[in-house]
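*Asks:* Predicted model and sequence below, questions to follow.
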Amino acid sequence: MPLSRRSFLAGAVAAPALAAAAGALGGCAGTVVQPGDLSRLRVMAPASPGGGWDTTARVLQRVIQSSGLARNVQVFNVEGAGGTIGLGQLSRETDDALLMMMGLVMVGAVDTNDSATRLTDVTPIARLIGETELIVAPPDAPYTDIQGFVEAWAADPAGTPIAGGSAGGTDQILAGLLAQAAGIDPAQVNYIAYSGGGESLAALLGGQVAAGISGTADYGEQVRTGDLVGLAVSTAERSQQVPDVPTLVESGFDVEVDNWRGLMARPGMSAGAREDLIALVQDTHDTEEWAQALEDNGWDDLLLTGDEYGEFLAEEEQRVLAILREIGLVQ
């Protein structure tokens, strides 16, 4: 009786494959594996350790290994330029057993960093998860809902500073989309980029900004304790982490943003090699361990694979480029 795809991916490692795995432990590129040989796997997190991409990559690593889908999974970091340094490295790889974590931030970073490598230069494998963006205000703000904030914002965009993450990232994209929906010129948005959620939180608590945008993991606890006021969440459904905070849509603004994360692979790989990577991701997604990881991290299940994921990426590139042009970050 033939082996199932999952059994095939997890087992039957011949001596040549063991030799390839030994070489892969050093993180070197250039090892070409045959389709189906995913006894070992490398996952690039194109950012510093501890961030969202790195965290998601390491959760993926743990689930793949604990469920027996691959015997060895190595995560490594390539920092810089919103992930585009790693994207460029991926475009030069020849290893079929390599995945790169990425997400909405990279879609914008390709244009804001004028990257020579585009997302169309590598191979889409799967969209994995999404995180809810949370819009908050300081506890002493004169508004307690998103409608009140938008009224104050529209009256004085320049005098209503908004804290968020890196320039051109998901937080600023959301600010621009909300401005459009509210009839505010996105180019007039006073967006202040901070290097992390901790810095923007300090600015909010210190009354230095009028509002803040970040993931629910950054601001959710402060909203639950009353140290910050939750104005709205960006996804179609309310977040379980802050269930009392309404969505932008139910508040009257036609804006939805998922801070999604996905996986890409090297260019020029065979159809069989791509299908085996997609099957590995699908099998990982179907485990109880992955379902638990989604719950533990407050992630939304947004699995989308193969060509459908590629079509989604093309649409996201157009949407993000349009708002970045409106904001004035790209020409």
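*Replies:* Everything's here; your move. Numbers count the residues shown, from 1 in each chain.

*Asks:* For the rest of this, base every contact and every neighbour count on C-alpha atoms.
*Replies:* OK.

*Asks:* Burial check on the closest residue to Val281 other than its chain neighbours, number of neighbours?
*Replies:* In this structure, Val281 finds its nearest non-sequential neighbour in Ala126, 7.4 Å apart by CA to CA, 6 or more residues apart in numbering. A count of neighbours around Ala126, defined by other CA atoms under 10 Å, yields 25.

*Asks:* How is Ala126 assigned, secondary-structure-wise?
*Replies:* strand (DSSP: H, G, I helix; E, B strand; the rest coil).

*Asks:* That one and Thr94, how far apart?
*Replies:* Relative to Thr94, Ala126 is positioned 19 Å away (CA to CA, to the nearest Å).

*Asks:* circling back: for the residue nearest to Val281, what are its contacts?
*Replies:* Going by CA atoms under 8 Å, 6 or more residues apart in numbering, Ala126 touches Gly262, Leu263, Met264, Ile278, Val281, Leu303, Leu304, Thr305, Gly306, Tyr309.

*Asks:* do the same with Gly310
*Replies:* Applying CA under 8 Å, 6+ apart, the residues near Gly310 are Pro124, Ile125.

*Asks:* here's the one I want to compare it with:
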Amino acid sequence: MRRDTFLKSMAALAAAATLPLPALASANVKMMIPANPGGGWDTTGRALGKALQESGAASTVTYDNKGGAAGALGLAQFINGSKNDPNALMVMGAVMLGGIITGKPPVNLSQATPVARITSEYNVFVLPANSPFKTMKDVVEQLKKDPGSVKWGGGSRGSTEHIAAAMIAREVGVDPSKINYVAFRGGGEAIAAILGGNVTIGGSGYSEFSEYIASGKMRPLAVTSATRLKGVNVPTLKEQDINVVIGNWRGVYGAPGITTAQRKELTDRVLKALKSKAWAEALEKNNWTPAVLTGADFEKFVDDDFASLRATMVKSGMV
């Protein structure tokens, strides 16, 4: 994690400790999770909901899972159904930006209200335990021979694992437009496909696959970070002479039409939750890196990341 990002995260959390948070116990937060159960957004949303309750920033949290189109279906439901609701939150992140670029949905993220970036995470590529391949080199050799024979499984089109697969192809001299990518609507579906041997190789955030890696049901090949993840003995793509580094981040947005004061209170609630023991435990359990950013800085980050992702996807032949 970059030092400046870490310092901003710590400063935001420290500031939150002194902020007045009126009537926190009266909040009944409605959490839109624009993905099916079992994936990274679902895990993040439910962990944040638990932290909101434990910290006193909310009395109750209800969840609504709406998967599909890299979060665009959930985004549309959130925008159309939560207008002016000061207690509505939606989980989102880099995957949603990629999905908007590839899918061009009728709704736009700018219609909702930015609240905070909360975590950063890198992807891991895995094989089913019974795969005839053993290493990333084996996969790459097969990819070069016959790109279509390698089925990449992961999240929606435009997800970070989809972009990473295209980048890998490009780096090893394969036309990225020829990769055989199978998109799933949620992490649970992707996990089932990998364990069942229905895809050749799967990718997702490390937290989503960690228990299957630990149990030996999945064989990890590479992580998409610049250096090895803390406590994770899996080589990076760069270590294997594939110059690809790409991260994933997750955040939350508020409903369209809320006032400046309501946005501030919602942001304060989230920041209070991020200081809780429940959230600290979630960070450790899921190997998430805190990456807190709010206000104008978060808005600028989203705009910049959207432009950067689009440029990467164009370069990789995805759009």
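*Replies:* In hand now; what should we look at? Everything quoted here is computed from the prediction, not taken from an experiment.

*Asks:* Could you tell me the TM-score of the two chains?
*Replies:* Superposed pair, TM-score by TM-score structural alignment, normalised by the length of the second structure: 0.79. Supporting alignment: 299 aligned residues with a CA RMSD of 3.1 Å.

*Asks:* Now which residue in the second structure aligns to the residue nearest to Val281 of the first structure?
*Replies:* Using TM-score structural alignment, the partner of Ala126 of the first structure in the second structure is Ala116.

*Asks:* check contacts around Val270 of the second structure.
*Replies:* Leu52, Ala57, Ala116.

*Asks:* Map the first one across to the first structure for me.
*Replies:* To tie it back to what came earlier, the one meant is Leu52 of the second structure. By TM-score structural alignment, Leu52 of the second structure lines up with Ile64.

*Asks:* ok, that match to Tyr219 of the first structure distance?
*Replies:* 30 Å.

*Asks:* Give me the mean distance between the longest helix seen in the second structure and the first structure.
*Replies:* Using DSSP state H, we find that the single longest helix of the second structure is helix 295-315. Its aligned residues in the first structure lie a mean 2.8 Å from helix 295-315 of the second structure after superposition (mean CA distance after the TM-score superposition for the first structure).

*Asks:* For that helix, what is the distance to the chain centroid?
*Replies:* How far helix 295-315 of the second structure lies from its chain's middle: 15 Å, per CA atoms, centre = their mean, to the nearest Å.

*Asks:* returning to what we had before: tell me which element the match of Leu52 of the second structure falls in.
*Replies:* Here Ile64 of the first structure, judged by DSSP states H and E, is contained in helix 52-66.

*Asks:* And that helix, what does it pack against?
*Replies:* Packing contacts for helix 52-66 of the first structure, counted by 3 or more CA pairs under 8 Å, 6 or more residues apart in numbering; DSSP states H and E, involve strand 40-45, strand 72-77, strand 98-103, helix 271-285, helix 288-297.

*Asks:* can you redo these as TSV with distance to Ser239 of the first structure?
*Replies:* Converted to TSV, those look like this (distance: least, CA to CA, whole Å):
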stretch	distance to Ser239 of the first structure
strand 40-45	26
strand 72-77	29
strand 98-103	20
helix 271-285	21
helix 288-297	12
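
*Asks:* Nearest approach to Pro243 of the first structure belongs to which of these?
*Replies:* Among those, helix 288-297 comes nearest to Pro243 of the first structure, with 14.6 Å by CA to CA.

*Asks:* list the buried ones in the closest one?
*Replies:* Glu289, Trp290, Ala293, Leu294 (16 or more other CA atoms under 10 Å).
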